[in-house]
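Participant: The following block contains a protein sequence and its predicted model.
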Amino acid sequence: MKKILVTTDGSKNSEKALLEAKKYAGTFHAKLDILSVVDNSFLYAYMEEKYYSLGRTEEELDKFGEELLEESLKLFDDFEGELNVKLRRGDPADAIIKEAEKEDYDLVVMGSRGLGTFSRAILGSVSNKVLNHVETNILIVK
C-alpha cells in the first residue's frame, strides 16, 4: 500500500476516518492525501449553517474548506510520513470518485454519515455512492 486518500467534511465520523487513515499510513509508510470537497448545492445536516448554506460565495466556501483542512492537519502533528491536503469544489461523491480514479490510490478512507434508512433511500449518501463507483479498496469508518 503506497497511497491513501482520506476525506473530511468536518463531521465526527470524518475525524474518526482521519485517525484511521493515519494509522494505516503509518503502518504501511504510505503517502496520505486529505481531501475536502465544498459544495453549495445541498445543506448537510452535520455542517454548521453559519458556514455552509445555500447562497454562500465560492470564496467563502473555499475558506471554509481550507479551515476544515487546517483543523484536520492538527491530528497529524506527530505524523512522520508524506502528507498532502487537497480542496475541491463540486458534488462531494463525484469529486471523491474523480480524485480516487485520477490518482490511483490503494485505499480510500471516509466517514459514514449515519443516515437513517428513509433518508438514505431518498438522498443516498456520499460514502455509499463512492463505495459503488470506485474500483479501489474503500474503508468506511463509523
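Facilitator: Received the coordinates, thanks. Just so you know, these numbers come straight off a predicted model, no measurement behind them.
Participant: Please count neighbours and contacts with C-alpha atoms only from this point.
Facilitator: OK.
Participant: Do you have the helices of this structure handy? List them.
Facilitator: Using DSSP state H, the helices of the chain run over 12-28, 58-73, 92-103, 117-123, 126-133.
Participant: roughly how far is the first one from the heart of the chain?
Facilitator: Its chain's C-alpha centre lies 11 Å from the corresponding centre of helix 12-28 when counted by CA atoms, centre = their mean, to the nearest Å.
Participant: which parts of it are buried?
Facilitator: By neighbour count with 16 or more other CA atoms under 10 Å, helix 12-28 contains the buried residues 13-22, 24-26.
Participant: Between these, which sits nearest residue 73?
Facilitator: Within the buried residues of helix 12-28, proximity to residue 73 (CA to CA) peaks at residue 18, which comes in at 9.3 Å.
Participant: So that closest one is in contact with residue 6, correct?
Facilitator: Yes - using CA atoms under 8 Å as the test, residue 18 is close enough to residue 6 to be in contact (6.3 Å).
Participant: Can you report how many residues neighbour residue 62?
Facilitator: For residue 62, the number of neighbouring residues by other CA atoms under 10 Å comes to 18.
Participant: who touches it in this structure?
Facilitator: By CA atoms under 8 Å, 6 or more residues apart in numbering, the contact set of residue 62 is 38, 87, 89.
Participant: Below is an additional structure, to be compared with the one above:
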Amino acid sequence: MKNMLVAVDGSEAGQKAAERALELAKALSAKITVISVAVPAPAPIHWSGTHFYYDELLERQKKQAQEIVEKYKEFFEKEKLEVTTMIKEGDPAEEINKTANSGDYYMVVMGSKGLTGIKRALIGSVANYVVQSCKIPVLVVK
C-alpha cells in the first residue's frame, strides 16, 4: 500500500494540502503519515518582559506540533484512512526532506507557504527546499 507524507504546520496552506492529500489517498487507497516539525529557538530569547528558555520553548513547540498532528489524524480517520503521525525537531525543510527520502513514502503533500513568516514570490522557503531536494514526487498545494 502506498504511503503519503503530509506535512502540516497549522497554516491555511497546510489545511489545503491535507484536503488534497485526502482526495489522493482515497483515490489511491493510500496510507497517510502526518508530520509536523517543532522548531527550536537558537538561543534564549526575551519577549514582552518574559524570559523563555530553549527547553521551555521547545516543549511548547512540540506540544503545539502534537496538537496539530492529532487534529489531522482525526481529519483523515473520519474518512476511514490508515493514519500515523510523527513529530520531528529541527529545521522543517530538512526534517521533512530527510523523512521523505527515507524510502517509506510514495510522495509528499505540503502547503505552498506555512507559518514561517518568510514570503517568496511563488512558494515558501520550506516547500522550495523540499521540492529541490526530495527524491520522490512533491505536491505543493496553494
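Facilitator: Received the coordinates, thanks. Keep in mind that what you see is a predicted model, and the values were worked out from it rather than measured.
Participant: Structural similarity score between the chains, please.
Facilitator: For this chain pair, the superposition-based TM-score is 0.79 by TM-score structural alignment, normalised by the length of the first structure; 128 aligned residues with a CA RMSD of 2.5 Å.
Participant: Excluding residues flanking it in the chain, which one is nearest residue 68 of the second structure?
Facilitator: Across the structure, with CA to CA, 6 or more residues apart in numbering as the measure, the residue nearest residue 68 of the second structure apart from its sequence neighbours is residue 10 (6.1 Å).
Participant: correct me, but that neighbour touches residue 70?
Facilitator: No - using CA under 8 Å, residue 10 of the second structure and residue 70 do not qualify as a contacting pair, with a distance of 11.2 Å.
Participant: Just the endpoints, please. Distance across stretch 76-88 of the first structure?
Facilitator: The straight-line separation of the ends of stretch 76-88 of the first structure (CA to CA, to the nearest Å) is 21 Å.
Participant: Could you check how far that stretch is from the centre of its chain?
Facilitator: Stretch 76-88 of the first structure has its average C-alpha position 13 Å from the chain's average C-alpha position, going by CA atoms, centre = their mean.
Participant: got a list of contacts for that stretch?
Facilitator: Contacts made with stretch 76-88 of the first structure from outside it, assessed by CA under 8 Å, 6+ apart, are listed as 22, 25-26, 29-38, 62, 65-66, 69, 95.
Participant: Just the buried residues of it, please?
Facilitator: 83, 85, 88.
Participant: how much space between the last one and residue 117 of the first structure?
Facilitator: Put plainly, it is residue 88 of the first structure. If you measure residue 88 of the first structure against residue 117 of the first structure using CA to CA, the figure is 29 Å.
Participant: does residue 104 of the second structure really touch residue 3, like I thought?
Facilitator: Yes - counting by CA under 8 Å, residue 3 is a contact partner of residue 104 of the second structure at 7.1 Å.
Participant: which one of those two has more residues nearby?
Facilitator: When residue 104 of the second structure and residue 3 are compared for neighbours, residue 3 comes out ahead with 20 against 12, by other CA under 10 Å.
Participant: who's in contact with the nearest residue to the more buried one once chain neighbours are set aside?
Facilitator: Nearest residue to residue 3 of the second structure in three dimensions, chain neighbours excluded: residue 31, at 4.5 Å (CA to CA, 6+ apart). Residues in contact with residue 31 of the second structure (CA under 8 Å, 6+ apart) are 1-4, 25, 81-83.
Participant: which one of the buried residues of helix 12-28 of the first structure is nearest residue 112 of the first structure?
Facilitator: Of all the buried residues of helix 12-28 of the first structure, residue 13 has the smallest distance to residue 112 of the first structure: 6.1 Å, by CA to CA.
Participant: Just give the number of residues close to the closest residue to that closest one other than its chain neighbours.
Facilitator: Excluding the flanking residues, the one nearest residue 13 of the first structure by CA to CA, 6+ apart is residue 111, at 4.6 Å. Here the count is done by other CA under 10 Å, and residue 111 of the first structure has 24 residues near it.
Participant: Next, find the distance separating the nearest residue to residue 133 of the second structure once chain neighbours are set aside from residue 76 of the second structure.
Facilitator: Leaving aside its chain neighbours, residue 133 of the second structure sits nearest to residue 97 (6.8 Å; criterion: CA to CA, 6+ apart). For residue 97 of the second structure, the distance to residue 76 of the second structure equals 22 Å [CA to CA].
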